[in-house]
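Asker: sharing a model prediction with you, sequence too.
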Amino acid sequence: MVHPLEHLVVRHTHRLPAPEGPIGDGAAAARQFDSALMSVGFKLSGPLLERLAGLSQDAVVDIAVRTLTGVRELVGDHVRHNTYFIGFPANVPDTLDFWMQCIREALADDETREGTLEQLSTGVVNLLTLPSYGRYQHTYSQMLDHHDELIAAAGDRVTVLHLGQDAPDEVGELYRKLAGSRTPLSEEHLRDLDVLATHCVDGPQPEGIPVRENRAVINKARLRAGTGLLLDTVTDVLRLACALADGDVSLLGPTKFVKLSRPARRALLAGLDAVVAAAPAKLADVSVHREVWKRLGERLHPHEFPQWPYAAQVFAVARGEQRVRSFASRVEELLGRGDLAGAVSLLESAPGVLLRALDRLVRLARTDEEYAAVLAGAEKAARQAAGRVLLSVRQHLLNRGDQLEQVGARRVFINRLGRAWVTEDTRPALPGSAREQLIELLDRQIASRLPDAGAVLIDPDFLDVALPLSGKAVTSGLGVLPRGSVSPVEGELLRFFVYWKQRSQTTDYDLSAVVLDENYEQVTWLSYTQLTDVEGRHSGDITEAPEGASEFIELRLGAVRGSFVVPQVLLYSGESFLDTEESFFGFMLREGEQKGRPFEPRSVRMKSDLRGPGRVALPLVFQRGDDGRWRAHWLNLYLKGMPAANRVEETRATVEELARGIVEREQLTVRWMIGLMGDTEVTLWDGKSTPEGPVTYLGMQRPEGLHPESRIFTPENLRDLIPE
């Protein structure tokens, strides 16, 4: 029997739940399945191939069909990628020559001649009015006829699908991993958790659910199953109400509350009443989301349930009828009176808040006694705070200088949605001694929480992957790494691609790439306004996507005249990244002689959905190092941009500053964490031999032949590295 959530296991873990079916001779079908997978850059592991070979041919074919569908979507091969210029990257014309050709064709068309002449008389022509501009002039099949087969190369990506446990066990394990994640999940992963929770709510649960958004999703399933809710703050109830409305459980965006059944209203109010009855001070949290509480009260009708008076107090506070001082106001009052020691003492009841305020508290200390109080509070808080908080503060300190002044410094702000902006850094730097003491304190506490890893085997390419302190703003896909990660780029030709399909409005996305020099200043660019340059070629501008559309940029890395390449996807008109039916970005790497179609799935190194809040997407930046080798620095950012007509020429200044801010910012990486493990035996994996005994393996993907008791960390489960 096929488990309905098998596809989630494949996507999240690159494991295929142990195939089941009638016994038979499926060896030939299994080899054909393996061959089909290799055409999209995947292959079956030895144990999985052997397991399939023991099933009937029909069973193998059924498994192959549904698995291929999933992996093709992972790399973006589930759609047809056409190009405006049929021979791309060959025969791309000069930009002005191309525009003149479009004008000549418009003049030759009886329907558009008069309008084009009128525009020419003004000296300005709107390209979008020209009939041959921005729309495919050939079919997908005709485009394929212009391209030779892709020549196999040693550098082609091969992602191995491994043999998993039985489907129910795999699904249960995936549920517990997502539910118990110590870092916030992406929106897509939260949706997956929602689906998994419905199936797994009555089964084994994770030991803890530290992330509140995850708890809200699970509480939604528990409420519907009639199981007890997991609530210990009033905000937990608010998040649950948002989950029931399929809204934003992070509370960052608006939620339109739906009409709730009477049992659901009773459950929410009873939970709210119990939380406040146990700790009335938690009413102070209501003011943070006062307006949202008011709207929820209109749906819950707390006045109809007098048996829960504490729940009614929540809405009285939201309406301003009952005053409760917030925790933050009490802290600010003490600081305003100059009572730093008193503020630290109060903050000790909220360890995470204290640690996040350390920078300010240290700068406010004027005497040795005050500084000692701050340090003692930090020591106490560090023992109680979550590991993710410790790492976040540690990374903050990593990027705080030891000079008393930082003239001209810039700060990069990135919110939980991936929206980024840059401003001047006016903070005085931390005194060096304080900074070093705090770093030592945090490192000691973090190291004490790391489990005994035993023998460690690590892929060298994985050393500079940043620790995922949050999954927010990192969309799902293949080969996606946390912001700040650095990974090698091997290949002569770098090709970006974007695909989008509009839902209801005519939508125009523009793929562009900017080349910057070593000072982060623009050298050149490629976009619809500059189709060709020394560095490479643009596949042509597509201005509508009712059936889906693709754009490509190919760069010959050896010809790049700068030190950085920054690809961008810009919304020119129509639906946002959040509103399209589908949109994604990725890049491919090829050798010069490989040829092939514009989109070849086995050359795809990264593919991620575009689902951010801005109008300009900055997935990553490529940097040429002093050794001449190229590396990718992961950004996962979105700029607000203009309401419409975003063009690469207008984003130049912001992109230059953001690229500098991310590339030059130091990150907590896997390399750094390995360094905290002291005398742990660490071996760099050579890509060939694997040890016989169990190891802790860290790498871009799981190799075959590891001992079954090995602990394995890849990008898909990197969040599991974060200590408790």
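Answerer: Structure's in. What do you need?
Asker: okay, CA-based contacts and neighbour counts for the rest of this
Answerer: Fine.
Asker: how is the residue lying closest to G661 once chain neighbours are set aside assigned, secondary-structure-wise?
Answerer: Ranked by C-alpha to C-alpha, 6 or more residues apart in numbering and with sequence neighbours excluded, the top spatial neighbour of G661 is V412, at 6.1 Å. Following DSSP: H, G, I helix; E, B strand; the rest coil, we place V412 in the strand state.
Asker: adding another structure so you can compare the two:
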Amino acid sequence: MEHAIERLVVRHTLRVPAPEGSAGQGADAARQFDVALMSVGFKLSGGLLAALAGYERPAVEAIATRTLATVRELVGDHVDHNVYFKDFPAGVPDTRDFWNECVAQALTADAETRADVLDQLRRGFVDLLSLPLYGRYQHTYEEMLAAHDGLIASARDRVTVLHLGGTLEDETGALYRALAGSTTPLGPEHLADLAVLAAHRADGPQPDAIPIRESRAVVNKARLLAGRGPLLDTVTDVLRLACALSDGDVTLRERTRFRALSRPHRRALLAGLDAVLATAPGKYADVGLYREVWKRLGERLHPHEYPQWPHAAAVFAIARGERRVPSLTAGVEELLGRGDVTQAADLLAREAPGLLLRSLDRLLRTAATDEDREAVLAALERAASGGSGRVLLSVREHVQNRTEQSAPQRVFVNRSGGAWAVGDTRAPLPAAVRDRVLAVLDAEIGRRLDAPAHLLVDPDMLDVALPLSGRATTAGLGVLPRGSLSPVEGDLLRFFTYWKQTERGTDYDLSAVVLRDDYETETWLSYTNLRSMEGAHSGDITDAPDGASEFIDLRLGAVTGRFVVPQVNIYAGEGFDEVAESFFGFMLRDAEQGGRPFEPRTVRLKSDLRGPGRVALPLAFRRDDEGRWQARWLHLYLKGQPSGNRIEENRVTLALLVRALVERTPLTVRHLLGLMAEKGTRTTVWDGRTVPDEPVVYLGLEPPVALAPGSRVITPENLRDMIPA
């Protein structure tokens, strides 16, 4: 388990915990470790190399073995990436020629196959999946490697530096407190990591606060199992803890099948529930939000056996409908139904500031008179200090996009990344109203922001979107939050996807569509169109019991469209949440580098595919008016069809989503830096070489090699730390 914790530290922080062991002569082993890391695009910092050199060789080799396995998985190099066309990107045939070859080969196969194909031809069609040559690797991984020359090194190859950390105990504690104390919701991968860390840190130092309820549930489970009291201040905290104890969904989006709970755990839940309501009876109203879940939980808790906790028993009476408690939202809806916007805004400002912020657009649109609109704005000014920083920033991003130039389509993205678009029929907010709202929100956000004396900023960080939800991204390497922009520099852009099925035959299809300025389709690359615009598809693989990969090669200089949008379609079999493993990524290379189809040193992104729907849209690429390419991060999943998803059938939906998202302005690091500057923070844009002698707060995609003692580093991994509470 200690090694699993060490792996979490390396993956989250790119720091290797200081090893434990005897002093020795490990310099040769450390240098060999460094060379092995460079083959996959990583490198030891000078400090880490020197530290490892001072330990015995066996200790260094053990650390090297574990760390190399971790970073190879980070970049996607822990699996074999074979291709259907052995010489890819060379040797990819015309699509129809390839299909004809598959048919011709089938006609020379065994009698049964030949008869089946002839029968299909007589009926006027041929099922490609029935042809022996189609969809299955025709060579081994080793044979494919032998067909490719080695990669020619380039100065633009990725080099990710691993740094020396503190002791494993210190690193684990710091990572636990950072995840538990996050002011934004964690993604499912980070939430699972928090559960592992909490099980080891329940008795150690804790964060000052655990503001996100899902994170609190994970920590509460660990505390309860360690014999400590849970942290509860709402009735839903109790419900989430019950889900955690049953290894269910603490976000309450998926149904949890409650287990039979031990008597100590039942007592802890009921006592905690009673204590919450004894001091705040108004929280009874929250029971109605999850009435059915409470009814099912009551069957496991047996509240009638504990008459000493009458408030807890009342919760289940409310859930069963035996007792009625009016909710705040019902009162607000009643007021709005009568057209009394002023009273509705006053009630929300007084009782639920966060809900007023989330309802602000609706209140402003419902206001029929200038007096009503002024009342809503006055309520906002009173309520702003009561909303969380994440909600303030979310509303700020929403309002800044409510202009007359807004995209004609409105995109909805749920908490799992599922996306759909509808026509936007809302009237834009008047400019004067929008400006006043933005001023109120910026004033409150700025008041809460920490203002360091000196910020050192990597310019590539300025257009990174603020991670207002951990669910707006995925685990992997080089992943940025939804809406972020990052530069794309290289001659050759190569997408890849990998999947490995669990039980059923599973066929994923990597495709890419090229869109013009008007978002109409220029061309596409997929298994139905293997070559276009000097690009190539590596060939269709239709089954993945041992894992399978597909690639798309594009020379950016040959692309005539404005956008390139890769996608992964599920043609058949298991979903993204069902397969043993699935991920997407892209590589950037110089034109003459050559190498294997998958070269870890050239990987710029590797992102896990875990989400709803049958079509994944990880990101889109856009060329600006100067010819420079940028990646816009999407992290979206379309519902698609149960089977048979193809790029030809979802191009219209894809274009609508891409337009709506590309034309939307996200809230980025650049905006927060502007607010900090108003508070006196000095900002230096880093030139990539010189670092100040004084302590700084550094913002960048990766930490620099050396900073002055006392400096603090913020990368995309911990960018959530900038979100005020």
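Answerer: Nice, I can see it. None of the values given here were measured: they were computed from a predicted structure.
Asker: coming back round to it: the residue nearest to G661 of the first structure and W421 touch, don't they?
Answerer: Yes: the pair V412 of the first structure / W421 is scored as a contact, 5.9 Å apart, by C-alpha atoms under 8 Å.
Asker: what is in contact with the two at once?
Answerer: Taking C-alpha atoms under 8 Å, 6 or more residues apart in numbering as the contact rule, the neighbours common to V412 of the first structure and W421 are L658.
Asker: which ones are touching the residue minimising distance to the centre of the first structure?
Answerer: When C-alpha atoms, centre = their mean is applied to the first structure, the residue found nearest the centroid is V474 (0.7 Å). Applying C-alpha under 8 Å, 6+ apart, one finds that V474 of the first structure lies in contact with 186, 418, 480-483, 636.
Asker: which of the residues you listed count as buried?
Answerer: Buried positions within the contacts of V474 of the first structure, assessed by neighbour count (16 or more other C-alpha atoms under 10 Å), are 186, 418, 480-483, 636.
Asker: before we move on, the earlier item: let me know the closest of the contacts of V474 of the first structure to M606 of the first structure.
Answerer: Distance to M606 of the first structure across those (C-alpha to C-alpha) is lowest for V480, with 6.1 Å.
Asker: what's the separation between that closest one and R325 of the first structure?
Answerer: The gap separating V480 of the first structure from R325 of the first structure is 43 Å, by C-alpha to C-alpha, to the nearest Å.
Asker: repeat for G675 of the first structure
Answerer: G675 of the first structure sits 44 Å away from R325 of the first structure when distances are taken as C-alpha to C-alpha.
Asker: then Q530 of the first structure?
Answerer: 58 Å.
Asker: neighbour count: these two, which is higher?
Answerer: Here Q530 of the first structure and R325 are compared on neighbour count by other C-alpha atoms under 10 Å; more neighbours surround Q530, at 16 against 13.
Asker: so what's that one up against?
Answerer: Here Q530 of the first structure is in contact with 94-95, 538 (criterion: C-alpha under 8 Å, 6+ apart).
Asker: list buried members of those residues by neighbour count.
Answerer: Burial of these was assessed by neighbour count (16+ other C-alpha under 10 Å); the buried members are 95, 538.
Asker: which of the contacts of Q530 of the first structure lies closest to K640 of the first structure?
Answerer: The closest of the contacts of Q530 of the first structure to K640 of the first structure turns out to be H538 (C-alpha to C-alpha; 24.6 Å).
Asker: just give me the match in the second structure for the closest one.
Answerer: The alignment partner of H538 of the first structure in the second structure, by TM-score structural alignment, is H537.
Asker: thinking its match is in contact with W524, fair?
Answerer: No: under the criterion of C-alpha under 8 Å, H537 of the second structure is not in contact with W524, lying 10.1 Å apart.
Asker: near E254 of the second structure, how many other residues are there?
Answerer: E254 of the second structure has 9 neighbouring residues, counting by other C-alpha under 10 Å.
Asker: distance check, it against R415 of the second structure.
Answerer: Here the criterion is C-alpha to C-alpha. By it, E254 of the second structure lies 12 Å from R415 of the second structure.
Asker: buried residues, stretch 122-136 of the first structure. List them.
Answerer: The neighbour-count criterion (16+ other C-alpha under 10 Å) identifies 125, 129-130, 132-136 as the buried residues of stretch 122-136 of the first structure.
Asker: list the ones among those that fall in helices.
Answerer: Taking DSSP state H as the definition of helices, these contribute nothing to them.
Asker: between these, which is closest to Y520 of the first structure?
Answerer: G134 (31.6 Å).
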